[in-house]
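# Following is a predicted model, sequence given first.
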Amino acid sequence: MTSKYELPATIKADRYIVLLTMDPLDPKAGIDFVKQGTPEAGAVVYFGGITRNSFQGKTVRHLAYDCYVPMALRTLERIAKEALAGVMKNGNGSSSPGDGHGDDHTLSSPHESQVCKIYLAHRLGTVPVGEESVLVVVSTPHRQEGWAAAERALEHVKVAAEIWKNEVYEDGTGVWKGADGHACGCVSGGKGHHDKIVT
């Protein structure tokens, strides 16, 4: 599905950037963006989600991500805007607990935002062990607000963004996981509903 759209795909505004790309992510680009023009910021918080080499006792070869680019990009933009406004809705579009996927996740309630700028980036395609698949970078006046805002934004990306992850193991098998991080039951290389979206 990603092959039908030109990448990298970016939405830029004065206070946020959201990015989907097949290329390795650049933490410095995010840090530089959130620092620029924010003299009121006393903290920059960076989170990089990297591919680790194991999951529940299995050796992980790499992760592979795919998505519906136009929808995922708009979802990332919505999350960035909500972080800046201090209102981060749950995955089902409501402000109440629950993520819209049938699970009882409580992400956050409305809060007073202290976010100066935010940078959200997600890598698509194959992400080797030790490389970033997602970046969340925020600037805030104080570190406490930065940590809270970055974690809140990350959880919303994991729950709401239309991005699918294929965890590929050393033995060649793998499991697809949806936007909520839960396995959907498909096995890599088998006949399943993800066959149509793998590039």
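Arrived safely, thanks for sending.
# Please count neighbours and contacts with C-alpha atoms only from this point.
OK.
# Apart from its neighbours in sequence, what residue is nearest residue 12?
Of all residues not flanking residue 12 in the chain, residue 18 sits nearest, at 6.6 Å (C-alpha to C-alpha, 6 or more residues apart in numbering).
# got another, please set it beside the one above:
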Amino acid sequence: MPLPCSSCLLANAGKDELDPSFVSCKMDGVHARCGECARQGKSACDASGLDDSDFLRVRQALLKVERDEQKARQELRASMARLDRVEKQRELLRRRANLMISRKVQTVEELEELDRLESAREAGEPVDPENAEAGRSSKRLRGGASADTAAGPSQSVGSPGAGSGAAPSEGSELVNQARQSPLPDFDFGSFVYDESAVLVDLGFGDGTHQ
């Protein structure tokens, strides 16, 4: 059944089909006007002769497109949420890298503590830098003690530490002897010039030294 034209729709507004005054908008498929508009002599009739089944198909297609649009919008919102999380992770890692470079952070614990302080400062929350500094200092001390413990057994045998009570090795004694003067201390004060001393012939054959 074709859809009624605008004139018939206005004439049937608020009326039931059983009402005797109800206007039936009919098209014969040949003329461009419905029977009622032709009877009343109206030239402007917008009846298209479209069947109800055609209209329902268009209506169903429109509803399907609207559902697809809603689904696409939901997927877009989910993608935007994932993108927002990735951007926040990128900014967090970039800030941690900058902290490591600018503050010369040595451990991951210090990096997390600095990141927590920076986040609290940006959020306007009260921070206690003294406690944070004390915590970082204790972590550094623990790290230094671990390094000293690991480096202790690696001392060389020939260089014992001060206060260790270990006797110097034979190699150390040889080094000390080599550092001493090769000529012993000699006292030249006991020699006095004496003309009566007998000259010794050194045997050069020239008779100059006898």
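That came through, no problem. Quantities reported herein were computed from a predicted structural model and do not represent experimental measurements.
# Put one on top of the other, what's the TM-score?
Overall, the chain-to-chain superposition scores 0.18 on the TM-score scale (TM-score structural alignment, normalised by the length of the first structure); 57 aligned residues with a C-alpha RMSD of 5.1 Å.
# Tell me how many other residues surround the residue nearest to residue 12 of the first structure.
25 (other C-alpha atoms under 10 Å).
# Which helix or strand contains it?
Per DSSP states H and E, residue 18 of the first structure falls inside strand 16-21.
# residues in contact with that strand?
Applying C-alpha atoms under 8 Å, 6 or more residues apart in numbering, the external contacts of strand 16-21 of the first structure come out as 7-12, 69, 73, 76-77, 80-81, 117-124.
# Among those residues, name the buried ones.
If you count burial by 16 or more other C-alpha atoms under 10 Å, the buried members of those come out as 69, 73, 76-77, 80-81, 117-124.
# Check which residues of the strand holding residue 18 of the first structure are buried.
16, 17, 18, 19, 20, 21.
# and the gap between the first one and residue 30 of the first structure?
Think residue 16 of the first structure. In this view, residue 16 of the first structure and residue 30 of the first structure are 10 Å apart by C-alpha to C-alpha, to the nearest Å.
# anything in contact with each of the two?
Both residue 16 of the first structure and residue 30 are contacted by 119, 120, under the criterion C-alpha under 8 Å, 6+ apart.
# got a list of what the residue lying closest to residue 154 of the first structure once chain neighbours are set aside touches?
In this structure, residue 154 of the first structure finds its nearest non-sequential neighbour in residue 136, 6.6 Å apart by C-alpha to C-alpha, 6+ apart. When contacts are counted by C-alpha under 8 Å, 6+ apart, residue 136 of the first structure touches 30, 46, 47, 48, 118, 119, 120, 121, 150, 153, 154.
# Going along the chain, name the helices of the first structure.
Ranges of helices within the first structure are 27-35, 69-85, 143-160, based on DSSP state H.
# what about residue 8 of the second structure, how many neighbours?
20.
# Which is the succeeding secondary structure element to the strand or helix carrying it?
Using DSSP H and E, residue 8 of the second structure maps to helix 6-11. Downstream of helix 6-11 of the second structure, the next assigned helix or strand under DSSP H and E is helix 35-40.
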